[in-house]
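J.: give me coordinates for this.
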Amino acid sequence: MDHREDLLAGRFSVDFVALGLRRRLAGDFGELLAHLAPREGRVEIDPRDLPGLDLGPGGRRAVGEILDDVGLLEDLGLEPQLDCIVSYARDERGLAVQTDVCSFHADRADGELDTWICTYIGPCTELLAPADARRRIEDPARRAGLLAASGLAEGPTFEAWLRDGSFDLHFEPREGALPVPLGVGELWRLAVDWPGAPGPPCVHRAPSGGPRLLLLA
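T.: Alright, predicted model coming up:
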């Protein structure tokens, strides 16, 4: 999509689980990142603090573009979060299915909701087409491992345990599937798993590398 109005009006379906505004931003996000990047981990940035940074014209342009996106999302009633990420926390419990954001996963909500995302600089989120994604709990060996870890038997209680731990939201690529990276600077809406959703959720993952400047809502 080339226009913000089309992004806002677009509808998800069985065939469309991600809608994106394709654009090239003019700001110097490298300069901004140099002021923000932590040594490690992930830090939430208050967008209201950005205008106070000592930046050149390109950096100030980048701040303006971020604040424009933040305003759009706030006007939609959302609470956008700006993160500067060098590395993500990983699931190190040793279970048969990892549940960190670097694993392909879908988002879930109790009511109608979309995930909004923009990578301003750094490695981008990757998507899998619905037909290319297989739930990890469908793998017999992984399911058996989770069953043993739960101490339960197959049945409704185990299914509830899988859901409570978000194990049912994690996927793996089918053989031959290729992830699709979202473009730098592009603003995307991703379909979420919610009761009554018109189609499947968008399966995506965070990149393992950094640094990265990310807006998420």
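J.: C-alpha only now, for contacts and for neighbours.
T.: Fine.
J.: residue contacts, residue 210?
T.: 85, 86, 87, 122, 123 (CA atoms under 8 Å, 6 or more residues apart in numbering).
J.: quick one more, to check against the first:
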Amino acid sequence: MNQALSNHNQVKLVSSFEELVKTDFQGENNALCWHRNSEGDFKEIVSKLELKENITEVSVEDLLELKLSAEGNIAREIILNDMQLLKDFGAQPSLNLLKNYDRDDEFSFISTDVYSFHVDRSPVLMDTFLCTYFGASSDIISNSEAEQKILIPEIREKLKELHNNTEQSFEEFLTENFFDLHYAAKTNAKPINLGNSHLWRLAVDHSDQAVLPCIHRAPVENKDEYRLLLIC
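T.: Now for the predicted structure:
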């Protein structure tokens, strides 16, 4: 994975948290990866956490209460350290035990859930951080390999039909309903999987952002397996 990522213009590898947060996005680069060797037993942590809803937020206290093996404790310390680094940076990390996200089935012609390629929009210039410690991991795709769904003619026509019953401008309608955040992969596109244990920083959609926002999607979960995801 390391070699494959280092050859891709979209992704830049870094070797520390400080480098992750201080490196500027430039050109085609809109994803930074603190690439780390997998250590510890995250599966043990997942097996001992209780899933209360499809997405269950795990607190620091929940983690500290777990009775773990030496390898499980290594994994816990990695998570706790990541959370503290992000908090000290000013972010608000959330650790989630995840069975699945809700699916968007309101419209047959356009999906707007997190399983669809999309970008994140933020009212302030604060990028998305995420790390999948266990389970299926997210994909990103270069902006040149994706097309905004609202620009695809057949989808745009159907959206115009929906818009006819509103008093908003068409562009406001698209933004208010988050249709403009979603993308379709072009033929022969090659998504990049983010893997496990690596902490990523993805560029968001913001007027002061120097680069295009990073297009990404949540993975289809592996059968009978929960995900452990840190995100903010």
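J.: returning to that earlier point: mind giving me the ChimeraX command for buried ones among the contacts of residue 210 of the first structure?
T.: Typed into ChimeraX, the line below selects the buried ones among those, using 16 or more other CA atoms under 10 Å:
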select :85,86,87,122,123
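J.: closest one of the contacts of residue 210 of the first structure to residue 15 of the first structure?
T.: residue 123 (25.9 Å; CA to CA).
J.: map the closest one onto the second structure.
T.: Under the alignment (TM-score structural alignment), residue 123 of the first structure pairs with residue 136 of the second structure.
J.: so what's that match closest to, chain neighbours aside?
T.: residue 221 (5.6 Å; CA to CA, 6 or more residues apart in numbering).
J.: mind telling me what that neighbour corresponds to in the first structure?
T.: Under TM-score structural alignment, residue 221 of the second structure pairs with residue 209 in the first structure.
J.: residue 70 of the first structure -> the second structure?
T.: Using TM-score structural alignment, the partner of residue 70 of the first structure in the second structure is residue 83.
J.: what about its match, which helix or strand?
T.: helix 70-89 (DSSP states H and E).
J.: can you give me the strands in the first structure?
T.: Taking DSSP state E as the criterion, the first structure carries its strands at 18-21, 42-45, 81-85, 114-121, 126-128, 133-135, 171-173, 180-181, 187-191, 203-205, 212-216.
J.: of the ones you listed, which approaches residue 29 of the first structure most closely?
T.: strand 114-121 (6.2 Å).
J.: give me the contact list for that closest one.
T.: Under the contact criterion CA under 8 Å, 6+ apart, strand 114-121 of the first structure has outside partners 29-30, 33, 107, 125, 183-192, 212-217.
J.: that strand vs the second structure, mean deviation?
T.: Superposing on the second structure and averaging over aligned pairs (mean CA distance after the TM-score superposition for the first structure), strand 114-121 of the first structure comes out at 0.3 Å.
J.: and stretch 23-33 of the second structure, how far apart are its ends?
T.: End-to-end span of stretch 23-33 of the second structure (CA to CA, to the nearest Å): 11 Å.
J.: in the first structure, what residues pair with that stretch?
T.: Under TM-score structural alignment, the match for stretch 23-33 of the second structure is residues 10-20.
J.: show me how far the matching stretch is from its chain's centre.
T.: Remark: stretch 10-20 of the first structure is offset 15 Å from the chain centroid, using CA atoms, centre = their mean, to the nearest Å.
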